[in-house]
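In: for reference, the sequence and a predicted model appear below.
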Amino acid sequence: MENSAIVESAIRSLANTMRLYGEAQMRFGNLVQVDPEEAVDNVDRAFEAKLEAFHTLYDVSKEHFPYFEHGDTGLLIAIRNAIHHRNHPLFHSLNWRLRLDDGGAARLLGASFLLAFHPTLHGSPVRMSHHVKLDDVDARLDPNRQSPYLDVSLRRIKAAERFSLIDRQLRLPAIREFGSREGYPGDQVYLDLMPIFVSAVSKVFTRLSATGFKFRGFDAETYLVPFTTELQVDLADVKFAELRLRGWGPLDLIPIPIE
């Protein structure tokens, strides 16, 4: 199979996982009331499938796009690798923690979570979300943390350079500073990966389309226009919301925007 066909096949697979993830998200609201485990697992596994498909696209197209020169694409690859090997307890979603973790919401009644996300350039948020602890990102990628879960696949200098790029381009220091100033415990500060995913895919799809690769298949054709001309995430900006756990169940979650 020629290189163009390999890349186009990877684009098609990624677009397919994106559709399947969207469908899992749309079913979540009704399904979680009947079977929380299935609802959460469906969405989380669908998100992981997107990361796998993104990594496959990276594998076959890295000569066409500098994945490790961008914080968004670099972070997605790093998290995919972490989840793929799963030799640590990191990167469980907020939904998993509240609905499936032992004790879950019952242990966290009254807790407030800081949710950080990058808005689109036109100001509105990405409609779907997938939150992971910012502490997990640090524990996996920051050599200065001396975490037992640190990614040791890179030499320390390279690991430090990778983390510095991700940290700076995604404005993670601003999230840590805000969380600390407002008194949130470290394990209650969450980063939304969906805007980062949208930003990364938009960059890669735009470059590959401009290079001449074809977007073949219904899903790829559907996502081509929005991800190359419409969806632009502002990684230079960070917004916050607070999620308060009230009542007696994980469905009593009240998001409160923070100005």
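Out: Nice, I can see it. Numbering: from 1, shown residues only.
In: C-alpha from now on. contacts and neighbour counts both.
Out: Fine.
In: quick one: contacts of stretch 52-68?
Out: Identification of contacts with stretch 52-68 by CA atoms under 8 Å, 6 or more residues apart in numbering yields 3, 6-7, 10-11, 13-14, 17, 73-74, 77, 80, 162, 204, 207-208, 211.
In: okay, one more to line up with it:
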Amino acid sequence: MLKSPKSFEESVKSISEAFDSFSHALRINTEHLMRAPKLLRIDPQECARNLDQGLSAILNAFHSIYDAAKDDPRIVFEWNRTAPTATLLAIRNARHHNHANRIRSLETFFTRGSQAGRSKNYGLFTYGPPPEVGEPAFIQAISWEDTDALLNMPHKASHLSAERVATIYSYVGGEAMAAFASLQDARLPIFFDALPLIVNAAKAIVSVLGPHIKTLSVESETFLDHFKTSSWFLALIPLFDRHGLSCSKSKRAIAPTTRAHLAHVAALVGFHCLWAVQHLLKP
């Protein structure tokens, strides 16, 4: 029996609640990122778990927006053909179905027991214009090896069409990362920054779902406004050829200490959602 389509009011309610959860997940994850440098020195496993759970919460909340919107005939959007959303949904589904090592995060990769004693060097890529003040404020990187494995899985397992695989591979800069990896020691892991990909996907859906989103909190109001006005991350940038991850003295994240510095960093480099969280923290 066919389900009758949701009314506009029902659709707005479902999408708004999902977007609100997405906004809260972004805020909580950014708080984890802000605490990460200190916690990484004290308890690397807890730090890695917090960040991994934060990323999963974002991805699951994004999928909830997709679930709320996909069956509304008033919303015309090709989720699995639009590169930013197709990529984020594929990563989420891989984690949900335990495919390709669940697309490990950088911190998870280096703090699991099986990695004990190995070199902490890795290759790292992010997206956007070359930073003007050094490293991005926050980086939350995921494994290229795992992502590449996902894209090479049989369709029966991954449910990714050849067209979608090609779209994702091109979008994340797969050719450049594969070329870089081929010039390195085979044991050097390669990671790429997931945060700009989250921003791009959010911008893509906000441009379509705007009329269906009613803000339910300060978080959703702030992030909705931010995604409407922030810039796209497009260019792939190799940040470090070999960047050491040390649990005693990590440079994986920078924790700004003043509002002025927060605003400066958010305007020039790093995760655009940092601006929104800083805005939320204003007295």
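Out: That came through, no problem. Predicted model only: the values in this text are computed from it and were never measured.
In: got a TM-score for the two of them?
Out: After superposition, the two chains reach a TM-score (TM-score structural alignment, normalised by the length of the first structure) of 0.81; 238 aligned residues with a CA RMSD of 2.6 Å.
In: now the helices: where do they sit in the stretch 151-283 of the second structure?
Out: Counting by DSSP state H, counting those that start in this stretch, the stretch 151-283 of the second structure has helices at residues 155-158, 162-172, 174-182, 195-209, 218-229, 259-268, 273-280.
In: for residue 104 of the second structure, which of those is the nearest?
Out: Distance to residue 104 of the second structure, taken as CA to CA, is lowest for helix 195-209 among these, at 14.3 Å.
In: next, the mean deviation of that closest one compared to the first structure.
Out: Average distance, helix 195-209 of the second structure versus aligned residues of the first structure after superposition (mean CA distance after the TM-score superposition for the first structure): 1.3 Å.
In: of the contacts of stretch 52-68 of the first structure, which belong to helices?
Out: Counting by DSSP state H, the part of these found in helices is 3, 6-7, 10-11, 13-14, 17, 73-74, 77, 80, 162, 204, 207-208, 211.
In: show the buried residues in the residues you listed.
Out: Neighbour-count burial (16 or more other CA atoms under 10 Å) applied to those gives 7, 10-11, 13-14, 17, 73-74, 77, 80, 162, 204, 208.
In: rewinding a little: any chance of the helices of the stretch 151-283 of the second structure in TSV, with distance to residue 146 of the second structure too?
Out: Below are the helices of the stretch 151-283 of the second structure laid out as TSV (distance: least, CA to CA, whole Å):
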stretch	distance to residue 146 of the second structure
helix 155-158	13
helix 162-172	13
helix 174-182	12
helix 195-209	16
helix 218-229	28
helix 259-268	29
helix 273-280	26
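In: so which of the ones you listed comes closest to residue 123 of the second structure?
Out: helix 174-182 (8.2 Å).
In: any idea of the angle the closest one forms with helix 162-172?
Out: 70 degrees (axes from the mean of the first three to the mean of the last three CA atoms, to 10 degrees).
In: hmm, who's touching helix 174-182 of the second structure?
Out: 144, 148, 169, 188, 190.
In: same check, this time on stretch 152-171 of the second structure
Out: By CA under 8 Å, 6+ apart, stretch 152-171 of the second structure touches 80, 81, 83, 84, 86, 87, 90, 94, 99, 150, 151, 175.
In: tabulate those residues (a markdown table), appending distance to residue 238 of the second structure.
Out: Shown next, in a markdown table, are the contacts of stretch 152-171 of the second structure (distance: CA to CA, whole Å):
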| residue | distance to residue 238 of the second structure |
| --- | --- |
| 80 | 27 |
| 81 | 26 |
| 83 | 21 |
| 84 | 20 |
| 86 | 23 |
| 87 | 20 |
| 90 | 23 |
| 94 | 25 |
| 99 | 26 |
| 150 | 22 |
| 151 | 21 |
| 175 | 13 |
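In: buried subset of the residues you listed, written for ChimeraX?
Out: Burial among the contacts of stretch 152-171 of the second structure is assessed by 16+ other CA under 10 Å; the matching ChimeraX selection reads:
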select :80,83,84,86,87,90,94,99,150,151
